[in-house]
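Colleague: using only what follows, build the 3D model:
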Amino acid sequence: MSTSCSVVFLLRSHFLFTDSMAVFFIAALRVWLATRRFKGDINLWFKYLEFCRQKRNGRMKKVLAQVIRFHPKVAEVWIYAAAWEFDRNLNVAAARALMQNGLRVCPSSEDLWVEYLRMELTYLNKLKVRRVALGEGEGSLVRDQKSIEDEQWKDENKELFMSLDDKEEKDKDGSDVDDDDEDASERVDVFKEKGSNVLQAIYGGALEALPSSFDLRRRLLEILEATDLAHSDDIRNTILSDLKRDFSSDPEYWNWLARDEMSGCLSVEFANPQMQKAIQVYEEGLQTVTSSSMFEMYIKFLMEAIERSNGDDSSGEFISHLISVYENADGTGCLTEELANDYVSLYLKLGRTGDALKLVEKLCSGKFAGSAKLWLARVSIETRSLSSNATPSKADLQSAFDLLSNALKNVPIAESESLWLTAFKIFAEQKKYFDKLVEMSILSVAKGNNGSDPLFSLASVVVKLVLQAKGIHRAREIYKRFVALQRPGLVFYKDCIEIETNLASQGDKDSLRNARKLYESAVASYSQDVELWKDYYSFETKMGTSETANGVYWRARKTLKESADFVVGS
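Modeller: Have a look, this model is predicted:
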């Protein structure tokens, strides 16, 4: 009999448990044992808390105390515990104490500060709803006859009967409010005042604990704007002033401030006052923070506006302004490679190919001489005539080759994959230039070989292209020249071995011999690569004999110094 079945039997026999009760007890026992064994697993503790919450077995308070004891530095634990006290137990004092204790232990938690403020304002809202339910609020039925208990309770809790966000309204016929409504309005103002005081107190504490957190202040400001409190405008201006004082050198601040100007705006016309105000904020930000990040955010904002304008009359104004921003970025030296590429792409999308070519020529001759993206854009523009012409002239071919040669010399080999592929594609049918590219690739690998293995293997790409265009014999000639170089790359070796292995499986004896030579050359250069030795052993197991396979196996064990990683299947 299994352990679970035995426990169920004992529970039913001795404690008169039903099957469902016994199963529940076992589940709870398992979770409890798991948390005892893995005290540091916070995710497991949260699963236990959810289990207790769903089953309502009365263990929640005890489990929460344990979690807090084991994980006092986890802010989510304090938030969970306070939420349970607030929502489930309706114990505001306990929830507030938990939040405050959590802030003492985790003062750098943004979520804890935000949730604490939300809880306090939610509590004020609950008090307002309670007052309305008792007939003291506007828009509700007023109960003329009240019980003695209600009157006594209200007298003892007068401060609770104040509105957070109710506003004075006129009657349906347009008449003014009476004296009782004026008294209620005064209580509403007092209640809003309390909410305002709470927010300012929490904001002050958060500012002291996390003075460098822009996101925290932004979140607190969002809560303020979503709540109707006393002196809201003054508090908002204070927060905005503090933000500008502390974060005026942060591009993220200006980006947020500009986009905030557009909140609630449905029109994206260039002349829209809110749009102009947002643009003014970005321009002010550029005066304060002249950086690439600032330009990137500004340009992204304008691009989004152009997309939303759907080609209407204001699109032209946006585009003109966008080009001026790009020019400003270029003039101030803040143009990044990504921005420069987008700048060229903008001209191409507008059909201004001549402007795009002039720009990309300037960029490739200056700051971005080593940019593969910009060289590729330039090659794409200048070789359009070749792709559309079935019989290009010798002059056009030579011009394209010179351009690509210049690009390949300037761009680092590790970043030049797209350029090499483009070059071989353009000259695939031009034997003279194809062979020149092959020779250039060998020289590039020889010059750029620093003993490392980049993700892009030029040698491997060239061998595959030669195999497709010229056949296996020419491909072997080329890869042997690469092998003669010092450490042409492990990726290169594996690709060449794969080519020869595929041919060997078709019965080509020369390929079997060539594959072995490649493996020998590879293990000579990469003797400590466990996977390479495993591949070599697997190759001999499938294609060779037991003798050759055993030879590779014992060589590997000796070379790898009895490495435990070298484990092969039987």
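Colleague: okay, CA-based contacts and neighbour counts for the rest of this
Modeller: OK.
Colleague: check contacts around the residue nearest to F566 when sequence neighbours are not counted.
Modeller: Closest residue to F566 apart from its sequence neighbours, by Cα to Cα, 6 or more residues apart in numbering: V530 at 6.1 Å. By Cα atoms under 8 Å, 6 or more residues apart in numbering, the contact list for V530 reads L560, D565, F566.
Colleague: show the buried residues in those residues.
Modeller: L560, F566 (16 or more other Cα atoms under 10 Å).
Colleague: okay, the contacts of V530 in TSV with distance to N57 and secondary structure next?
Modeller: Formatted as TSV, these follow (distance: Cα to Cα, whole Å; DSSP: H, G, I helix; E, B strand; the rest coil):
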residue	distance to N57	secondary structure
L560	58	coil
D565	50	coil
F566	53	coil
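Colleague: okay, the contacts of V530 in TSV with distance to Q274 next?
Modeller: Listed next are these as TSV, based on distance: Cα to Cα, whole Å:
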residue	distance to Q274
L560	69
D565	65
F566	67
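Colleague: S460 versus the residue nearest to F566, what's the distance?
Modeller: With the distance defined as Cα to Cα, to the nearest Å, V530 ends up 21 Å from S460.
Colleague: here is the second sequence; please produce its structure so I can put it next to the first one:
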Amino acid sequence: MADTVQFYLEQMVPELEDLENKNLFSKTEIKAIVKKRTNFEYALKRRISKKVDYLRYIEYEMNLEALRKKRKSRLESKPAKQSLSDYAGTRRIFFVFERALRKFNGDISLWLQYIEFAKANGANKTLGKIFADAIQLHPTKPALWIMAASWEFEENANIVAARGNYLVFCFYVGLFVQLRLTLTPLLSTVLMQRGLRLNPGQAQLWHEYFRLEQLYIEKIKARRKILGIDQKSQGLKELEDTENGGNDTEMIKLPTVTGGEFGDMDEDGQEVRAVKQMEESVAEKMREGINPILNGLLSTIVYDNAIQAIPDDLEFRAKFAEIYNDFSDPEVGLQHVYDTIRRDFSEKEEARAYLASRPLYVKSEEGGQAALKINDPKFVQAIRQCIQEFDSCVKDIPTILMWELYAGFLSEWRETVTEPNLKKYFTKLLLKTLNTAEKKQLKSAKLYISWINVLSSQDNTTNVLEINERACEAFPNSVDLWLLRIELVDKTQTQSESVMAEDQLFQTALSKNGASFRLWSAYVEWIEKKWQDDVLKSDIVDELLTNACRKATALLPSLVESTSERNTIKDYVLGSHVVLAARMSGIKKARETYKRLINGSFPTLAFYKACLQVEVEYGKGQTAVSQSQYLYEMALRLNVAREETYLAYIAYLNSQKLFSKATAIYAKAQQEVRNRELFEQEYQKYKDGKSSEERTVLGEPSNDDEDTEMITTSE
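Modeller: So this is what the prediction gives:
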């Protein structure tokens, strides 16, 4: 080990001498640098090296290199010839990264840091090797393939290499067979072929490869436009020539060809005609309207092979439509995507709804797709097309889900539009749709909720109560329907009448949905609100909550741990009863309440925590201390999370300066806890006043170029 470290240190000598000769570092600083590097090298050579040692070494070298550059820029008035020290620091960082990745080659985050450092330093040759090594070790990580292709295309302007990174992936599903005649050099390495064959189902890779092809076509079109050889520019030129009638006086006229000269040319006429014919043929094929590449042939092939690899994912296909809208002239490609969705998902409700809503979405100016604006003249026509398509959908697929999607579409646009006539149109159509669905016996809780919301917004009290009642009878397990019904009773009846009616509805709803935490919490909040509004007196509230605690306990009377939603309900209802008793009548009533519940409701640890919190907020004096001790003792009887409960009990006793009692409880805990070692560790942390999260392993390095503590501080 010492020999290896000494070898590495000896290699630093020329670099350090160069730094001293340039007056970038003093002799004292160079000694400190040597000492730091020695410590780092020995740390890397320990029997079990750690990733953090490599990261510390890299961070130190990066800070040192940044300091060297700043000092050099201040000392040199004009750029000087480069010497060894100008690139030795960066080379050393690369070397440490390589050693780290030989040891921890499975760490993706370390590879990404290495890639980012190489990019920041413009090491293009090294980057190529890094990507090859990373992909070889991690062929199933789409992020690495995408980064490699993006770097090849954007930084190196190498579409062949970039395309190859994705095409190798597509080899397994047959894309290479279709493109081999035109893109022969793409599959450059067997390694990439083997790597991407493992990932035929990676949606992200397909999307990014598709985006790559679209971006490449877009760049070609932009170049043609700049050169004036695109289809639009050529059309404008022909139009100008026609308008000028071929008599532009400002044009430079070519000299006329005499008969003799023409005869001389005729000797090679066949060759000239052949060349001209070839040029015309090439020009014709390169026209945008005819050239299949510029028409998006490659993108279409990529998409077709992608849906073969991932055939049953609507969201996957919809993403291709979004990508198309990021580029110019997306109409043909979009239509192909929609046609394949209609072909392959003709019986899927979500797909039909997606296609039915397409007329309302267009390409936005910023890229991507956006909904038509309401003031757009095309909006009304698009709405009509959508309605016609949805009408066709519910006829072809007469299912509840299809009607729900139709009603959801109408509800969404009804809330979006502000123009009165349009809102009235959507409201009328939505009511008609919901009524038709019910007549066809295609009912669901979701459809009824939409119906109730629409009628409530129109203040149609009679109909909405009738429909809500029918809905609760048809779907008694829908909590949303019951809560809507209770809310409607509260709005439509007098205060005295509504309290009894609402309580009865809550009781009925809870009898059918006893395991719904949402319904129980709504009931407790309703009781508390009625007490705050002085509608219910304290004794009535106590009676209602006592009955609620009895029913909640009856759900799971034998368990003491809060491990399910039903136990969470019991914790919440019992704890709320104690808290509300303290708020209504003070701590004395709260103590009576929780003692009664402890004796008859099988309380959990969460209940005792709620009671202790009440003692902290409302209790005072020695009585509060004794009652808190009683609660801790009762909580320890549960034999649940005893280590944490004992530690909390000891901490409480120490806070009240009951040190002898705390010592006794600690001795008792040592005999009763299951994991004594873990308890001792947590107890020591408590005594030290620090948690494991507060302890730090790494110090923060200095980045100040004037502060040489970064160099001189020992490890």
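Colleague: work out the TM-score between the chains.
Modeller: Here the TM-score for the pair of chains, by TM-score structural alignment, normalised by the length of structure 1, is 0.80; 531 aligned residues with a Cα RMSD of 3.9 Å.
Colleague: now structure 2: which of the contacts of V530 of structure 1 match?
Modeller: Among those, the ones still in contact in structure 2 (both residues aligned by TM-score structural alignment, their matches' Cα atoms under 8 Å) are L560, F566.
Colleague: quick check, nearest of the contacts of V530 of structure 1 to K170 of structure 1?
Modeller: Nearest to K170 of structure 1 out of these is D565 (Cα to Cα; 82.5 Å).
Colleague: might you report the residue contacts of that closest one?
Modeller: Here D565 of structure 1 is in contact with V530 (Cα under 8 Å, 6+ apart).
Colleague: from A27 of structure 1, how far off is it?
Modeller: 40 Å.
Colleague: quick check, nearest of the contacts of V530 of structure 1 to L322 of structure 1?
Modeller: D565 (57.4 Å).
Colleague: does S109 of structure 1 really touch A75, like I thought?
Modeller: Yes. S109 of structure 1 is in contact with A75 according to Cα atoms under 8 Å; the separation is 6.5 Å.
Colleague: wait, E20 of structure 2 touches T28, no?
Modeller: No. Assessed by Cα under 8 Å, E20 of structure 2 is found out of contact with T28, at 10.3 Å.
Colleague: so for the two, which residue has more residues nearby?
Modeller: Remark: of E20 of structure 2 and T28, E20 carries more neighbours, 16 against 11, as counted by other Cα atoms under 10 Å.
Colleague: please say which of S109 and A75 of structure 1 ends up with more neighbours.
Modeller: A75 (22 against 19).
Colleague: identify the residues contacting the counterpart of the more buried one in structure 2.
Modeller: Residue correspondence to structure 2 (TM-score structural alignment): A75 of structure 1 is matched to P142. P142 of structure 2 makes contacts with Q202, Q204, L205, as judged by Cα under 8 Å, 6+ apart.
Colleague: out of those, name the ones that lie in helices.
Modeller: Q204, L205 (DSSP state H).
Colleague: now the match of A75 of structure 1: how far from Q308 of structure 2?
Modeller: 19 Å.
Colleague: with E633 of structure 2 instead?
Modeller: Taken as Cα to Cα, the span from E633 of structure 2 to Q308 of structure 2 is 65 Å.
Colleague: do I159 of structure 2 as well
Modeller: According to Cα to Cα, I159 of structure 2 stands 25 Å off from Q308 of structure 2.
Colleague: fine, thanks again, bye for now.
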